[in-house]
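K.L.:
pasting the sequence and the predicted coordinates here, then a few questions.
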Amino acid sequence: MPPVRLLSTRGRRVDVAELSIARSVMFFYPAATGRPDMPREWNLVPGARGCTAQTCAYRDHHREFRRLGVDVYGISAQDSAEQKDFAGRMGIAYELLSDSDFELTEALRLPTFEFQGRRYIKRLALVLRDHRIESAFYPVFPPDRNAEVVLGYLRGNQT
């Protein structure tokens, strides 16, 4: 994993290379607002819709990840203030990390898309361990099942 530092919803800079020492999950999503104010056209973009459902599924399964000794991090290109507002309203206990400069996205060559002149990270999930990507989940559909799919993988690969 590259030594990229991202701002977290807890106000600290997080080095993603350090996160990958222990087993952890980083899931990426375009943008989560928890509000119905996204433009109607957003739902027509493949893979754009469902960010709130995906992040809330990780919220709902957070204890199960912790029981397995796995930390969870959600990452989007939204600024940290936007993420913090969303996390507070939705009761997200894990950290959200802002890759607003696309530094991690570009270092890992992650897929992105453009919508109304703005760049977004496509939805995917990575299981990390020992400074490397152990497993990748892409494309992610349906978004609300992503946490369960990743948990299934972790339970079946507990070495």
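P.N.:
Looks like it arrived, so ask away. Residues are numbered from 1 along each chain as shown.
K.L.:
drop to CA atoms for contacts and neighbour counts, all remaining ones
P.N.:
OK.
K.L.:
and the strands in this structure, which stretches?
P.N.:
Along the chain, counting by DSSP state E, strands occupy 5-8, 13-15, 24-28, 71-76, 95-98, 112-115, 118-121, 124-129, 132-137.
K.L.:
use this one as the comparison:
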Amino acid sequence: MLQVGDQAPDFTLKTTSGDTFRLADQRGQRSIVLYFYPKDDTPGCTAEACSFRDQYEDFQDLGAEVVGVSSDSESSHQKFTQKHRLPFPLLADIGGRVRKLYEVPRALLGILPGRVTFVIDKNGVIQYIFNSLGGATDHVSNAKKVLQGLAE
């Protein structure tokens, strides 16, 4: 299991805009709030995404980019992004390769993909891991607190 202090595994995935996002390209530039969520347009996932959206400027001011990951398709992500005006990229992890790389467990007796947030500093080191299917908006407030601590 990945732990705080571990180097975040590198990966490359397609974004909602069709661009390629590679974690290693972010090193030395900004922190990353990498959040894995179960499914586009479900109640908890929508609340989480909209909470990240509503506080997005705060994350930017703290030198961080927010990045959401689920196994939904690029077209599903595009619809979800447009419907809720999400200013950050969503990545299509079709097949769950990156979810496995980050050891994100399944939830509710293995039925649902889990909800886990990682705060990764500018050097690519995991500074925080929060695993909770419930309390979707807690992922946002907790990640912000960690970034505020890194900025001090």
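P.N.:
Here it is on my side, so go on. Quick caveat: nothing in here was measured; it's all calculated off a predicted structure.
K.L.:
still on that earlier bit, in a markdown table, list the strands of structure 1 along with mean neighbour count and distance to Phe65 of structure 1.
P.N.:
Formatted as a markdown table, the strands of structure 1 follow (neighbours: other C-alpha atoms under 10 Å; distance: least, C-alpha to C-alpha, whole Å):
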| stretch | mean neighbour count | distance to Phe65 of structure 1 |
| --- | --- | --- |
| strand 5-8 | 21 | 19 |
| strand 13-15 | 16 | 20 |
| strand 24-28 | 25 | 9 |
| strand 71-76 | 23 | 7 |
| strand 95-98 | 26 | 14 |
| strand 112-115 | 13 | 27 |
| strand 118-121 | 17 | 23 |
| strand 124-129 | 22 | 12 |
| strand 132-137 | 15 | 16 |
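K.L.:
so can I have CSV of those strands showing distance to Glu64 of structure 1?
P.N.:
Listed next are the strands of structure 1 as CSV, based on distance: least, C-alpha to C-alpha, whole Å:
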stretch, distance to Glu64 of structure 1
strand 5-8, 22
strand 13-15, 23
strand 24-28, 12
strand 71-76, 10
strand 95-98, 16
strand 112-115, 29
strand 118-121, 26
strand 124-129, 15
strand 132-137, 19
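K.L.:
now for those strands, which one comes closest to Thr105 of structure 1?
P.N.:
For these, proximity to Thr105 of structure 1 was assessed by C-alpha to C-alpha; strand 118-121 is nearest, at 7.4 Å.
K.L.:
what is the burial count for Asp101 of structure 1?
P.N.:
Asp101 of structure 1 has 12 neighbours, counted by other C-alpha atoms under 10 Å.
K.L.:
also Ala47 of structure 2?
P.N.:
15.
K.L.:
which position in structure 1 aligns with it?
P.N.:
Correspondence of Ala47 of structure 2 to structure 1, assessed by TM-score structural alignment: Ala53.
K.L.:
and for Ile126 of structure 2?
P.N.:
Taking TM-score structural alignment, Ile126 of structure 2 has Ile133 as its aligned residue in structure 1.
K.L.:
what separation is there between its match and Ser98 of structure 1?
P.N.:
Distance, Ile133 of structure 1 to Ser98 of structure 1, using C-alpha to C-alpha, to the nearest Å: 19 Å.
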